[in-house]
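Chemist: Requesting a structural model of the entry that follows:
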Amino acid sequence: MTEQALLLVNLGSPASTEVADVRRYLNQFLMDPYVVDLPWPLRRLLVSMILIKRPEQSAHAYASIWWPEGSPLVVLSQRLTDAVRPYWTEGPVELAMRYGEPSIEQSLVKLAKQGIKQVTFAPLYPQFADSTTTTAITEARRVIREKRLDLTLSILQPFYDQPEYLDALVDSVRPHLTQASDHLLLSFHGLPERHLHKTDPTGSHCLKTTDCCQRAEGAVLASCYRAQCLQSAAAFAERAGLAAGQWSVSFQSRLGRAKWIEPYTEAHLEELAAQGVKKLLVMCPAFVADCIETLEEIGDRGREQFIAAGGEELQLIPCMNTHDSWVQALVTLCRRAPQAL
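Modeler: Model (predicted):
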């Protein structure tokens, strides 16, 4: 029987908190045309300007959440890989990062050298976006083409609406929901609005009305990050038994002057405090592993902002990380991944 390897793929992290390593990472990340979708000359100019001050600022942020073993995202992703390995009996299980190491190229070449012919390629992003899902798949295809690897991919599709993912999310969060709190905020990673317009196959649906995401279906829903986030949130709330007023959604990590999808997490934290919310729970369902966006942006800066605005306590709920339900769900989802060239 032919072995089917499993390659789990996450975003990545700097090799260390040294400014030089952070600069190298940010350059690779921001020069990706799926992340900063500008023509190369403009992208190069903009990124070069960002790299003047941003690496030092980001290095400080990374240092505040860095673990003795390394980057939390990489460490947790490796732990997930190790946890999945005993259940994936079809073949070897490896980890790759879109940016930094271990790279997609390194991992695919390693598998090919082992004689593997078939790989289930699993981007660990519940919701679809060009800047996460598409760029990872594109890089894998580039490596296979340019390295002339005899590999066939089965690709895990976005799983924002899959029962296994939603049930695992509820299982991982449920113990925190038993604590006394005033509100639950589901903070998803944000995207520039232009990214949504670009992936709208009709060219006439995205952000044309205030309820466009609620009406998204078919091909529009399949490529709309915001609509998928809202569907994930609503399905989670229903499974968790939350009433409408007990939870809300926002989008974090806004960068630059471009219009990003709303509501912004920064603004929403202040609104919740102004509405009298004192004890706030925050979860980040766009991430399956804790990282700088959860630990530092929400757990540190978000907490400070919420308290400064009049709140009393902000508790960050951990991502699913290596929760047993998530490990089992991921294996099930990967076994259903359709084959692609």
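
Chemist: C-alpha from now on. contacts and neighbour counts both.
Modeler: Fine.

Chemist: buried set for stretch 80-96?
Modeler: Buried residues in stretch 80-96, defined by neighbour count with 16 or more other CA atoms under 10 Å: 80-85, 88, 92-96.

Chemist: same deal with stretch 50-69?
Modeler: Under the neighbour-count criterion of 16+ other CA under 10 Å, stretch 50-69 has 50-51, 54-56, 58-62, 65-66 buried.

Chemist: just stretch 137-153 next, same as before
Modeler: Buried residues in stretch 137-153 (16+ other CA under 10 Å): 137, 140-141, 143-144, 149, 151-153.

Chemist: Stretch 273-282 now?
Modeler: 273, 277-282.

Chemist: Show the contacting residues for Q228.
Modeler: Shown in contact with Q228 (CA atoms under 8 Å, 6 or more residues apart in numbering): 127-128, 160-161, 221-222.

Chemist: L76 in helix, strand or coil?
Modeler: Here L76 takes the helix state, with states given by DSSP: H, G, I helix; E, B strand; the rest coil.

Chemist: From what I see, it and P318 are in contact.
Modeler: No: at 11.4 Å, L76 and P318 do not qualify as touching, with contact defined as CA atoms under 8 Å.

Chemist: shared neighbours of the two, which are they?
Modeler: What both L76 and P318 touch, as defined by CA under 8 Å, 6+ apart, is the set D290.

Chemist: Among the buried residues of stretch 137-153, pick out the one closest to A240, please.
Modeler: Each of the buried residues of stretch 137-153 was checked against A240 using CA to CA; the closest is I137, at 32.6 Å.

Chemist: List the contacts of that closest one.
Modeler: Taking CA under 8 Å, 6+ apart as the criterion, I137 is in contact with P123.

Chemist: Repeat that for W326.
Modeler: Taking CA under 8 Å, 6+ apart, we find W326 in contact with 164-165, 168-169, 320.

Chemist: hmm, back to that, take the buried residues of stretch 273-282 and lay them out in TSV including secondary structure and distance to Q28.
Modeler: As requested, the buried residues of stretch 273-282 are exported to TSV (DSSP: H, G, I helix; E, B strand; the rest coil; distance: CA to CA, whole Å):
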residue	secondary structure	distance to Q28
A273	helix	37
V277	coil	40
K278	coil	40
K279	strand	39
L280	strand	35
L281	strand	34
V282	strand	30
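
Chemist: One more, please, to line up against the first structure:
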Amino acid sequence: MASSPFGKIGVLLINLGTPDTPETPDVRKYLREFLMDKRVIDIPALQRYFLINGIIAPFRAPKSAKVYKELWDERGSPLLYYGHDLRDLVQQELGDQYIVVLGMRYQSPSIKSALEELRDQQVERIIVLPLYPQYASASTGTSHDKVMEVVKDWWVVPSISFISNFCDDPLFIKAFAELGRKHLEARKYDHVVFSYHGIPERHVLKGSQKNYCKLGSCCNTYHKLNRYCYRAQCFETSRLLAKELGLTEEQYTVSFQSRLGKDPWLKPYTDEILKELPAKGFKNVLAYSPAFVADCLETTIEVGQEFKEMFEQAGGEHWQLVESLNTHPLWVEAVKQMILRN
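Modeler: Model prediction:
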């Protein structure tokens, strides 16, 4: 690639974020910033303030801190250090014409600090890649929102392009399939579960193009009317992964985890369907979390440990989590190619 006569190209990789430490005060701080986001909990601001600060953060933080301590290792939070590793590997692959930085939507390193680093380097333009395969307003949307909130105060705003999803990216699919194939070759599995982070049904309906979405068979195909429907993207990722793995429709289930509150979230719920699998004869299950590209609380702890215990209590024999992409070479190449295309 020819060098630009003006300057380098900035690349901002974004992920959700993590507490600075697994101690209760830091977890509480993280939860408050995360859950106060109007795109995450979309209720009136005053109501959201009292709900988060009066109920959720005070009571949930000590419980979450215990779980974060299970997740933490000698390098710290996997979501953070795999983010740094990915940044470094992508930088190495792209070369000196690019400057790759990492920003977290919540906590550190902040999106603001990452963008300021690119501004200080006087980049010619910026490519923003939130590391969420499927677009949702509460993940990709809020990341884009934060970038625009930061740059609106800059006197000079460079050209900025956003990558909004990559649910069907061929290299992303191949990387995840390769990880799962290792498990499938080592052991016979009766069924595969693709478990995605859930969102409230109203989030899908609010983003529906021309009221197309009915939370039903409308997600059986993926096209221009539902290309930003989170549910449709999850089903498309699953279909492509299943095809790559050689699975039939009867050999896998798509479900959703991590719901919060009493409002209806996307169904079926993973914690409910996994209890039904042993009775159907599915005693050995391989579990994917294809909404996450790095190991984190929702993969390692929720799917890898908590769901495993539920499954075994229901009569299951073996529940195996497929690890996240982390720094898999095909994933690094996928990120590189997405950036080059943009």
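
Chemist: Show only the entries of the contacts of Q228 of the first structure found in strands.
Modeler: In strands, judged by DSSP state E, none of the contacts of Q228 of the first structure are found.

Chemist: quick one: which of the residues you listed is nearest P33 of the first structure?
Modeler: Proximity of these to P33 of the first structure (CA to CA) peaks at F128, which lies at 16.3 Å.

Chemist: per the alignment, the closest one corresponds to what in the second structure?
Modeler: Matched by TM-score structural alignment, F128 of the first structure corresponds to Y135 in the second structure.

Chemist: Over to P285 of the first structure?
Modeler: Superposed on the second structure with TM-score structural alignment, P285 of the first structure falls opposite P290.

Chemist: Also Y225 of the first structure?
Modeler: Y225 of the first structure maps onto Y230 in the second structure, by TM-score structural alignment.

Chemist: shouldn't that match be in contact with P133?
Modeler: No: using CA under 8 Å as the test, Y230 of the second structure is too far from P133 to be in contact (9.7 Å).

Chemist: Those two: who's more crowded?
Modeler: Y230 (26 against 22; other CA atoms under 10 Å).

Chemist: quick one: the helices in the stretch 1-150 of the second structure?
Modeler: 24-35, 45-51, 57-71, 78-94, 111-120, 142-151 (DSSP state H, counting those that start in this stretch).

Chemist: now do the stretch 201-342 of the second structure
Modeler: Under the criterion DSSP H, counting those that start in this stretch, helices of the stretch 201-342 of the second structure are mapped to 201-206, 230-245, 270-276, 307-313, 329-341.

Chemist: now the ones you listed in TSV, with distance to T253 of the second structure?
Modeler: What follows is the helices of the stretch 201-342 of the second structure, written out as TSV (distance: least, CA to CA, whole Å):
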stretch	distance to T253 of the second structure
helix 201-206	19
helix 230-245	9
helix 270-276	9
helix 307-313	15
helix 329-341	24
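
Chemist: deepest of those helices, which one?
Modeler: helix 230-245 (a mean of 22; mean count of other CA atoms under 10 Å).

Chemist: Superpose on the first structure and give me the mean offset of that one.
Modeler: With the two structures superposed, helix 230-245 of the second structure lies on average 0.7 Å from its match in the first structure, counting by mean CA distance after the TM-score superposition for the first structure.

Chemist: Quick check: the match of P285 of the first structure touching V193?
Modeler: No: using CA under 8 Å, P290 of the second structure makes no contact with V193, being 10.3 Å away.

Chemist: what's the counterpart of L76 of the first structure in the second structure?
Modeler: In the second structure, the residue paired with L76 of the first structure according to TM-score structural alignment is Y82.

Chemist: if I pick that match, what's in contact with it?
Modeler: Contacts of Y82 of the second structure by CA under 8 Å, 6+ apart are 294, 326-327.

Chemist: Stretch 253-265 of the second structure corresponds to what range in the first structure?
Modeler: Residues 248-260 of the first structure are matched to stretch 253-265 of the second structure when aligned by TM-score structural alignment.

Chemist: can you pull the buried residues of the matching stretch?
Modeler: 248-254, 260.

Chemist: Repeat that for stretch 175-183 of the first structure.
Modeler: Result for stretch 175-183 of the first structure [16+ other CA under 10 Å]: buried residues 181, 183.

Chemist: Off-centre distance for that stretch?
Modeler: Its chain's average C-alpha position is 24 Å from that of stretch 175-183 of the first structure, according to CA atoms, centre = their mean, to the nearest Å.

Chemist: now swap in stretch 315-327 of the second structure and tell me
Modeler: Counting by CA atoms, centre = their mean, stretch 315-327 of the second structure comes out at 17 Å from the chain centroid.

Chemist: With R98 of the first structure as the reference, measure out to T134 of the first structure.
Modeler: 11 Å (CA to CA, to the nearest Å).

Chemist: out of these two, which sits in the more crowded spot?
Modeler: A count of neighbours by other CA under 10 Å puts R98 above the other of T134 of the first structure and R98, at 24 against 14.

Chemist: The second structure: which residue goes with the more buried one?
Modeler: Matched across to the second structure, R98 of the first structure falls on R105, judged by TM-score structural alignment.

Chemist: How about that match: what's its closest non-neighbour residue?
Modeler: Of all residues not flanking R105 of the second structure in the chain, L16 sits nearest, at 5.1 Å (CA to CA, 6 or more residues apart in numbering).

Chemist: Perfect, I'm done here.
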